[in-house]
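>>> need the 3D shape of this:
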Amino acid sequence: MAAHLLGTRPAFLDGRPKQLLIDGEWVDAAAGETIDSIDPSTGETLGSVARGTAVDVDRAVRAARRAFEAGPWRRFTTGERSLVLNRLADLIEDNGAEFMHIDAMDMGTPVKFQQFLLGVTLNNLRYAAAKALDLNGATIPNSIPGGQVFTYTLREPVGVVGGIIPWNGPLFQASWKLGAALATGCTLVLKPAEQASFAPLLLGRLSLEAGIPPGVVNVVTGDGEAGAALAEHHDVDKIAFTGSTETGRQVIRASAGNVKKLTLELGGKSPDIVFADADLDEAVPGAAMATFVASGQSCMAGTRLYVERTIFEEFTERVAAFANSLKVGNSLDPDTDLGPLVSAQQLERVTGYLQAGQAAGARALSGGGRLTTDGNASGFFISPTTFVDVDDAMPIAREEIFGPVISAMPFADVDEVVGRANATSYGLASGLWTTNVNTVQRVTKGLQAGTVFVNNYGLADPAVPFGGYKTSGYGRENGHEQYDAYLNTKSIFLKTT
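Predicted structure coming up:
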């Protein structure tokens, strides 16, 4: 992505309101309403999307049901499903610059990070294409007398899936839901976040170009009303949700009507632990970007930074210096390290936490407030903040802020820090920096989190499961565990004579 993109718009944002994708057709919302999308770097309106409601969700679910039960999709072989997923990945790669441009403007992640997110998306879909060929049942020896009964299992798609995704990484988040649904033979109604819907809509258009039949992929944009209607709908067989823990609780309650299958990837307040024997030249930028990447708008951000007491002052000063070296600016500037927060509402939330932290006695070694200089006055920018003089009871150390805010705290030994790291309702991710293999073994076994990053933070692979413990949700994205959740297992007892 080049500097000339500053001040330009991607072709997809042509000024026309974006419609809903239902049953292979682009249609207006039933109520005829739209929602504006704001460029968080400038505060200007990018365009608008249809405001879908429960009526539109019902239309999309009915289309997905028809496609699942009576359309050509049910006759696709595993090889044909794999082929269209690979075609879709190729189309996304061909349109990669457009997607990166859209997401940079729509949700504010800098273009230099968009290349990584595009790669994650392509890996997700190509892994899904491979998994479509490898979703096997089993033959099972049994203890039934006579030896005349053959027992085996079939793996069958659950049916209509509702995918509800957040605004932090709309393209790759959508690829998680779409890839697993299509690989397993399900159909999908995708509900993007209203703050960042353009990339999922373009994904829907390319799905049709890839040869995915009408009704198999539907995209309904809108606010929380549409998401709630999808979660409650009695003809949806599964919800795959990524978002906040509180909204996840609402999804659980909504699913009770027809006892939907659920996978929930929810919030986090992840610990990142640095021991004195760590390679500090790697750990300083690694621990800093564990929080600051995407301006802290990541569910797995390592925002609770525990540093061994003997190096605490040196390490936090180096993290603060690193934070001060980062360029905060327009997401389309190729030199920008940190872009804006996604919305004015998120800006208000994060600045509220900054004020509360300082009022409680925390001291900002870097940042600490809104950034309004260097052409950023109209955007939603926060300086990357490193707090010290923090204790575990402070809200900034307990609650998910979703902004570029580190709460740094010293510790004395392994048992202490593992206990403090686990003293949270969350359990999504965690980090560990040490050169001692014994420490690695003790800490990784002790941490109550779905992922532990050792001497890195944030690596991902589609074959490696990702998800949380405790209120960070259940079920997994990635790996065979994700695909199992989109399949029903049917047991067969066949008497041979």
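>>> when you work out contacts or count neighbours from here on, use the C-alpha atoms and nothing else.
OK.
>>> surely residue 333 meets residue 111?
Yes. Counting by Cα atoms under 8 Å, residue 333 touches residue 111, with 7.2 Å between them.
>>> and the two? Which one has more around it.
More neighbours surround residue 111 than the other of residue 333 and residue 111, with 29 against 22 (other Cα atoms under 10 Å).
>>> what separation do you get for the more buried one and residue 197?
Noted for residue 111: a distance of 18 Å to residue 197, by Cα to Cα, to the nearest Å.
>>> next SSE after the helix or strand harbouring residue 230?
Assigned by DSSP states H and E, residue 230 belongs to helix 224-232. Next helix or strand after helix 224-232 toward the C-terminus (DSSP H and E): strand 238-242.
>>> tally of neighbours for residue 341?
Residues lying near residue 341 (other Cα under 10 Å) number 28.
>>> that one: what secondary structure?
Following DSSP: H, G, I helix; E, B strand; the rest coil, residue 341 is assigned to coil.
>>> quick one: residues contacting it.
Applying Cα atoms under 8 Å, 6 or more residues apart in numbering to residue 341 gives the contacts 40, 107, 108, 295, 297, 347, 380, 381, 382, 403.
>>> equivalent analysis for residue 350, please.
By Cα under 8 Å, 6+ apart, the contact set of residue 350 is 401, 402, 403.
>>> so what's the first one closest to, chain neighbours aside?
Counting by Cα to Cα, 6 or more residues apart in numbering, the nearest residue to residue 401 once its immediate chain neighbours are dropped is residue 350, at 6.2 Å.
>>> mind jotting down where the helices sit in the stretch 351-497 of the chain?
Secondary structure of the stretch 351-497 of the chain by DSSP state H, counting those that start in this stretch: the helices cover 395-398, 414-422, 437-446, 479-484.
>>> what does the second one contact?
To tie it back to what came earlier, the one meant is helix 414-422. In contact with helix 414-422 (Cα under 8 Å, 6+ apart) are residues 270, 271, 273, 306, 392, 411, 439, 442, 443, 446, 447, 448.
>>> another for comparison:
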Amino acid sequence: MEKSDRLPSYDLYIGGRWVPSSGPERFPTFNPFTRQPWATISQADASDVASAIAAARHAYETTWRGTSGLERGRLLFKLADLVDGSAERIGNLETTDNGKVIRETTGQARYLARVLRFYAGYADKLWGKVIPLDRGDVFDYAALEPLGVVGLIIAWNSPMAMLGNKAAAALAAGNCVVVKPSEHASVTTLEFCKLVEEAGFPAGVFNVVTGDARTGDALAKAEGLDKISFTGSGTAGRLVAAAAGRTLTPVIMELGGKSPNIIFADADLKKASTGAFAGIFGATGQTCIAGSRLLVQRIVYDEVVTHIVERAPAIRLGDPRMAETEMGTVANEPQFNRIMDYIGSAKSEGATLMTGGGRATGEALGDGLFIQPTVFAEVRNDMRLAQEEIFGPVLAIIPFDTEEEAITIANGTSYGLASGIWTQDINRAMRVSRAMRSGLVWINTYRAVAAQMPFGGVKDSGFGRERGEEGLMEFMTAKNVMINYSDDERDPFAIQT
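Presented below is the predicted three-dimensional model:
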């Protein structure tokens, strides 16, 4: 990073060095609270992407591939300590970049450190297995090996958490990485490079190329990658998967969601309503796991709606850097306009607007990209409001009568990322969780994460898993080795079994 007279200026990070992009183009990154640019970022082109991949490949073949798991773990543990020590600074930078409240961004920085430690502990325990075969004179084993060089494409809403989900596992497994952050929130990923350097990682193990969709397209199409892990919208994910398919590069897709949060009449309604509230208004609703569809059993429907509608206007909006602020801005202007379009569509479709529905204004909010916490009731599951991911603080409340109806509504979208169930009946909890077509089910909680748990979706929410042991295995491959130690001469014209 270089300092200009006006704004911090960030270059690309390739091969352990800060390098300018091949072309002269740069772009500003905007603070969504002040609506002012606060840093400038390099726009990488295809040649910069190729350079980053070449640097990663060189590091992998000459250094990282031969680095022991013990050493990889040591470096990751040291990096985790550095992240912990920088959590408040990282949180402030990320809040400035994407408008999320400081309590969330600082927590996500510390969560990144936790994920780094989780995978650091795995780095020297990646042994394979001996496989007993039918023949007693053949020794067979499967060894786990890294893939090589992987591309990581991350979204603007939680850069540090996503970096932990992807990079920590990839590095622990022995891969080198090329990271492409969102053009709307690149700064914390670039600042993270300084901590990677300080931790002592070899040059080229961790590389960052910045830019808009052109950079992402170049990375997806590039030769020399062994896998791509992408987090973003379904539309962008399809483009990445199609581009990667041209080079037969395998992909992990962590895409959107339209997650159902189901409240049954026997639930602890106070706890369930608070969970529903957190599921949609936490992080300003800008999270793929947002519980944007609240399904409430009709017998308690009015009570739950009343609780949420009374509480929503009291959410403290304001400067996201202030500890007392509960909900920050929308991350960028295109997303603000998108959310407002969905609110208009919901009104025209006949959903009942209970609260919110417009831009939030006030002296303390300035010109920031604030949207009022918005609640629609009497929503039908065939409405656009209930079928498409909005990615904002907009809740659709849908009534249901029976357990079977709740399951049908819950599974009645193209998405399948997360779901929530609120009930005190353990039998119902087990039945409904088994029926959910989603990669993640919360029971009597919502929007809770852990480094140990696998995360990912089904249907249009993507494929592959992040976090947990499953996330580590996504960045490894099994190599089988068969050793025949008999002295028998084989029949050259028949396969050996």
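>>> and the TM-score between them?
The TM-score (TM-score structural alignment, normalised by the length of structure 1) is 0.95; 484 aligned residues with a Cα RMSD of 1.4 Å.
>>> rewinding a little: just among the contacts of residue 350 of structure 1, which is most surrounded?
Neighbour counts for the contacts of residue 350 of structure 1 peak at residue 403, which has 31 neighbours (criterion: other Cα under 10 Å).
>>> which residue lines up with that one in structure 2?
Residue pairing (TM-score structural alignment): residue 403 of structure 1 is matched to residue 392 of structure 2.
>>> list the contacts for its match?
280, 281, 284, 285, 286, 330, 339.
>>> do the same with residue 393 of structure 2
280, 281, 284, 285, 286, 371, 372, 373, 374.
>>> count residues in the vicinity of residue 24 of structure 2, would you?
The local packing of residue 24 of structure 2 (other Cα under 10 Å) involves 9 other residues.
>>> surely it is within a strand?
No. Going by three-state DSSP, the assignment for residue 24 of structure 2 is coil, not a strand.
>>> how about it, what's its match in structure 1?
Aligned partner of residue 24 of structure 2 by TM-score structural alignment: residue 32.
>>> on that earlier part again, what's the match for the residue nearest to residue 401 of structure 1 in structure 2?
Using TM-score structural alignment, the partner of residue 350 of structure 1 in structure 2 is residue 339.
>>> what helix or strand is that match on?
Residue 339 of structure 2 belongs to helix 333-349 when elements are defined using DSSP H and E.
>>> mean deviation of that helix from structure 1?
Overlaying structure 1 shows helix 333-349 of structure 2 at a mean distance of 0.8 Å from the equivalent residues (mean Cα distance after the TM-score superposition for structure 1).
>>> list the buried residues for that helix?
Going by neighbour count (16 or more other Cα atoms under 10 Å), the buried part of helix 333-349 of structure 2 is 335, 336, 339, 340, 342, 343, 346.
>>> how distant is that helix from the center of its chain?
How far helix 333-349 of structure 2 lies from its chain's middle: 23 Å, per Cα atoms, centre = their mean, to the nearest Å.
>>> swap in stretch 355-370 of structure 1?
With Cα atoms, centre = their mean as the basis, stretch 355-370 of structure 1 stands 28 Å off its chain's centre.
>>> start and end of it, how far apart?
Across stretch 355-370 of structure 1, first to last residue, Cα to Cα, it's 11 Å.
>>> ok, now how distant is the aligned residue in structure 1 for residue 59 of structure 2 from residue 180 of structure 1?
Aligned by TM-score structural alignment, residue 59 of structure 2 pairs with residue 67 of structure 1. Separation of residue 67 of structure 1 from residue 180 of structure 1 (Cα to Cα): 17 Å.
>>> between those two, who's got more neighbours?
The residue with more neighbours, out of residue 67 of structure 1 and residue 180 and counting by other Cα under 10 Å, is residue 180; that gives 29 against 24.
>>> count of neighbours near the equivalent of residue 240 of structure 1 over in structure 2?
Taking TM-score structural alignment, the alignment pairs residue 240 of structure 1 with residue 229 from structure 2. Number of residues near residue 229 of structure 2 (other Cα under 10 Å) recorded here: 27.
>>> so residue 229 of structure 2 is in contact with residue 152, correct?
Yes. Counting by Cα under 8 Å, residue 229 of structure 2 touches residue 152, with 4.9 Å between them.
>>> ranking the helices of the stretch 351-497 of structure 1 by burial, who's on top?
Comparing these by mean neighbour count (mean count of other Cα atoms under 10 Å), helix 395-398 ranks first with a mean of 22.
>>> residue 214 of structure 1 maps to what in structure 2?
Counting by TM-score structural alignment, the partner of residue 214 of structure 1 is residue 203.
>>> OK, contacts around that match?
Each residue near residue 203 of structure 2 by Cα under 8 Å, 6+ apart is listed here: 15, 16, 17, 59, 197.
>>> how about the secondary structure of it?
Applying three-state DSSP: residue 203 of structure 2 is coil.
>>> circling back: what do residue 229 and residue 152 of structure 2 both touch?
With Cα under 8 Å, 6+ apart as the test, residue 229 of structure 2 and residue 152 both reach residue 166.
>>> mean deviation of the helix holding residue 230 of structure 1 from structure 2?
Mean deviation for helix 224-232 of structure 1: 0.8 Å (mean Cα distance after the TM-score superposition for structure 1).
>>> elements contacting that helix?
helix 54-69, strand 160-164, helix 245-254 (3 or more Cα pairs under 8 Å, 6 or more residues apart in numbering; DSSP states H and E).
>>> circling back to that earlier point, next, count neighbours for the closest residue to the match of residue 403 of structure 1 other than its chain neighbours.
Once flanking residues are discounted, residue 392 of structure 2 sits nearest to residue 285: 4.2 Å by Cα to Cα, 6+ apart. Counted with other Cα under 10 Å, the neighbours of residue 285 of structure 2 add up to 24.
>>> need the contact list for residue 285 of structure 2.
By Cα under 8 Å, 6+ apart, the contact set of residue 285 of structure 2 is 279, 292, 391, 392, 393, 394.
>>> of those residues, closest to residue 239 of structure 2?
Using Cα to Cα, residue 391 is the member of the contacts of residue 285 of structure 2 that sits closest to residue 239 of structure 2, with 19.8 Å.
>>> aligned partner of residue 95 of structure 1 in structure 2?
Under TM-score structural alignment, residue 95 of structure 1 pairs with residue 86 in structure 2.
>>> so where is stretch 360-374 of structure 1 in structure 2?
Mapping stretch 360-374 of structure 1 onto structure 2 (TM-score structural alignment) gives residues 349-363.
>>> and that stretch, how far apart are its ends?
Distance across stretch 349-363 of structure 2, first residue to last, is 33 Å (Cα to Cα).
>>> return the residue of structure 2 aligned against residue 271 of structure 1.
Applying TM-score structural alignment, one finds that residue 271 of structure 1 aligns to residue 260 in structure 2.
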